[in-house]
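Participant: Below is the sequence, then the predicted model.
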Amino acid sequence: MTRFRRAVHNKEFLVTAEVMPPKGGDPSHMIKMAQLLKGRVHAVNVTDGSRAVLRMSSLAASVILQQNGVEPIYQIACRDRNVIGLQADLMGAHALGLTNILALTGDPVSAGDHKQARGVFDLESVRLLKLIDKLNQGQDFNNKPLVDGHLDLFAGGAVDPQIKSWSSVKRRFEYKIEAGAQFFQSQLVSDFERLDKFMHNVASQYNKPILAGIFLLKSAKNAEFINRCVPGVHIEQDTIDRLAKAQDPLAEGVKIAAEQVKLARELCQGVHMMAVKREDLIPQILDLAGVAPVD
């Protein structure tokens, strides 16, 4: 059982963080950032073509982190693989000891840097979770037996409590529970009242850990960019003003993130930290929030 899986079962306060694989063949920067998180997080998510932007294979990058003593959560998205490729990669992940999985639909190709590419989308995240459950039971997509052994993958899903349609949030969450999701990591949370409502009205019925997405805002310009470009997220104007007035916007962003971690600790079982290109600041955020190192 992985450290992350054990922490879920023990109902510990969970901390994960996100790193991006390199754009190229040299993983040294990714390794450096991830190693700075050792002892502070239970596992490190390795993104799979986030925003449909070209990066190294998340499967390969996850193996590299594991070889360097960092426990990964292997993200796998449906955009770039048909159902044969998804199963093949999941079997390979299991054989390589990558059992923490985050099942995603994937961002549309139109959002990324290869707009001429074709999205596959044989499945989406709910059906991918169902497929993982089948593989764990020793059957493939066509209900044929896995003659060389079943898998043992610990799969989670994404959740976005800030989607405008409350019925859609509830329905998608419940579908993922039924499909076998064992944990949930949320998108960037900016509305903690909405998160509170989600936790009390929806998540509390299912006893699955929710990790609130905490994003390091580096400046007012960065916050405004997120408001323009990230669907479903709205950074409040008073937060933007606070960053704009700060003598050191990045330090102010660290304080804001720490305050949000404290809010999340009152509501849910964990946080998922996102600090794009400044993963080295995550330990400082956790320290300010009073989150102790993990065992």
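Facilitator: Cool, the structure landed.
Participant: use CA for all of it now, contacts and neighbours both
Facilitator: Will do.
Participant: Could you tell me how far stretch 196-213 lies from the centre of the chain?
Facilitator: 16 Å (CA atoms, centre = their mean, to the nearest Å).
Participant: Got another one to weigh against that:
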Amino acid sequence: MIEPPQSVFEKPEPTFNKFRKAIANKEFLITAEVSPPKGSDPTHMLAQTRSLKGRVHAVNITDSSRAVMSMSPVAASVLIQQQIGIETICQLACRDRNRIALQGDLFGAAALGITNILALTGDPVKAGDYPDARSVFDYESVRLLQLIQKLNQGLDANGKVLPNQGTDFLAGAAVDPQSPSWSGLQKRFERKINAGAQFFQSQLITDFERLDKFVNQIANQSDKPILAGIFLIKSAKNAIFLNKFVPGVQIPDRIIDRLAKAKSPLQEGMAIAAEQIQTARQICQGVHIMAIKAERLIPEILDRAGIALL
């Protein structure tokens, strides 16, 4: 009898499980958003990320956010994990992939040691730098979460047993506590819970009373952590731009006025972000910090918020 050849592939050990353990231990979760480069040189991305080591449980790698083309989030995640040693949460959007490509990318991510996925529908292409590109949207975020559940069980999208091993992802989802439709927000949240979401990252939060209401009336019905989106607003002009061009963002006039009157708008923006982290800490189980092109400032923001080294 001829023995089948043994695999020579050594799958990376799941060394990046800090985020999963922190969720299980009910720790206050800290994640930061990092954007892959618009090109093949990751030097700047890695330099910005290096300062986050020891300050965050994981960095969240965007997938062509706002439909602006960038390096593959899988490739960027692997580079960060291998060269910096920080755990990643790899975003995966349905906008650009059908179910075949989604499964292929998920298998590749698992084989390369990525353990966390944020399942997203994806921003419409009209918002980005290729408005004439053809969208896919074969799935949306709930169906992507359901797919990840199947892969974790060793099954493919058709429910057939995978001959070469399944996955073991911690899957998360996005949520917008400031959504104008309360019933729609609740239904969408419950669908994502039922589809297997293990954590939730919120959109940019400015209305913390609304966040508190969401956590107490909807999210607390589950045991899944909510990470409030905290955005470093660099100036009044930046705030006005966000209000005008980013869907769902509603930065109040009091914050815009505060930034406009500040001697150093950037320093004032950092102070506001630190205050918001302190507020979020009283409401939910974590924060997701977005400091686009200024990730190096996140450690100082955490210091101001009284968040110690991890």
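Facilitator: Arrived safely. Predicted model, so just to flag it, every value in this text is computed and none were measured.
Participant: tell me the contacts of the equivalent of residue 259 of structure 1 over in structure 2?
Facilitator: Mapped onto structure 2 by TM-score structural alignment, residue 259 of structure 1 lines up with residue 275. Counting by CA atoms under 8 Å, 6 or more residues apart in numbering, residue 275 of structure 2 makes contact with residue 305.
Participant: what's the mean distance for the one helix or strand residue 275 of structure 2 maps to versus structure 1?
Facilitator: Assigned by DSSP states H and E, residue 275 of structure 2 falls within helix 265-281. Once fitted to structure 1, helix 265-281 of structure 2 is off its aligned match by 0.3 Å on average (mean CA distance after the TM-score superposition for structure 1).
Participant: Name the residues of that helix that are buried.
Facilitator: Within helix 265-281 of structure 2, the residues scored as buried using 16 or more other CA atoms under 10 Å are 265-278, 280-281.
Participant: re the thing from before, what separation is there between the match of residue 259 of structure 1 and residue 208 of structure 2?
Facilitator: As judged by CA to CA, to the nearest Å, residue 275 of structure 2 and residue 208 of structure 2 stand 11 Å apart.
Participant: What is the burial count for residue 244 of structure 2?
Facilitator: 12 (other CA atoms under 10 Å).
Participant: Which position in structure 1 pairs with it?
Facilitator: Superposed on structure 1 with TM-score structural alignment, residue 244 of structure 2 falls opposite residue 228.
Participant: where's residue 272 of structure 2 relative to residue 233 of structure 2, distance?
Facilitator: For residue 272 of structure 2 relative to residue 233 of structure 2 (CA to CA), the value is 8 Å.
Participant: I misspoke; the intended subject was residue 22 of structure 2.
Facilitator: On the measure of CA to CA, residue 22 of structure 2 and residue 233 of structure 2 end up 28 Å apart.
Participant: Show me which of those two is the more surrounded one.
Facilitator: residue 233 (26 against 14).
Participant: Quick one: map that one onto structure 1.
Facilitator: Under TM-score structural alignment, residue 233 of structure 2 pairs with residue 217 in structure 1.
Participant: Contact partners for the spatially closest residue to its match that is not a sequence neighbour?
Facilitator: Excluding its sequence neighbours, the residue lying closest to residue 217 of structure 1 (CA to CA, 6 or more residues apart in numbering) is residue 253, at 5.0 Å. By CA under 8 Å, 6+ apart, the residues touching residue 253 of structure 1 are 216-219, 243.
Participant: Shared with structure 2, which of those?
Facilitator: Mapped onto structure 2 and checked by both residues aligned by TM-score structural alignment, their matches' CA atoms under 8 Å, the contacts of residue 253 of structure 1 keep the contacts 216-219, 243.
Participant: Looking at these, which is nearest residue 32 of structure 1?
Facilitator: Distance to residue 32 of structure 1, by CA to CA, is smallest for residue 216 among those, at 18.7 Å.
Participant: Relative to residue 286 of structure 1, how far out is the nearest residue to the closest one once chain neighbours are set aside?
Facilitator: Leaving aside its sequence neighbours, residue 216 of structure 1 sits nearest to residue 275 (CA to CA, 6+ apart; 5.0 Å). Remark: distance between residue 275 of structure 1 and residue 286 of structure 1 (CA to CA) = 12 Å.
Participant: the more surrounded of the two?
Facilitator: residue 286 (22 against 19).
Participant: wait, what's in contact with that one?
Facilitator: 40, 258, 261, 292.
Participant: Against residue 228 of structure 2, how distant is the corresponding residue of structure 2 for it?
Facilitator: Matched by TM-score structural alignment, residue 286 of structure 1 corresponds to residue 302 in structure 2. Distance from residue 302 of structure 2 to residue 228 of structure 2, counting by CA to CA: 14 Å.
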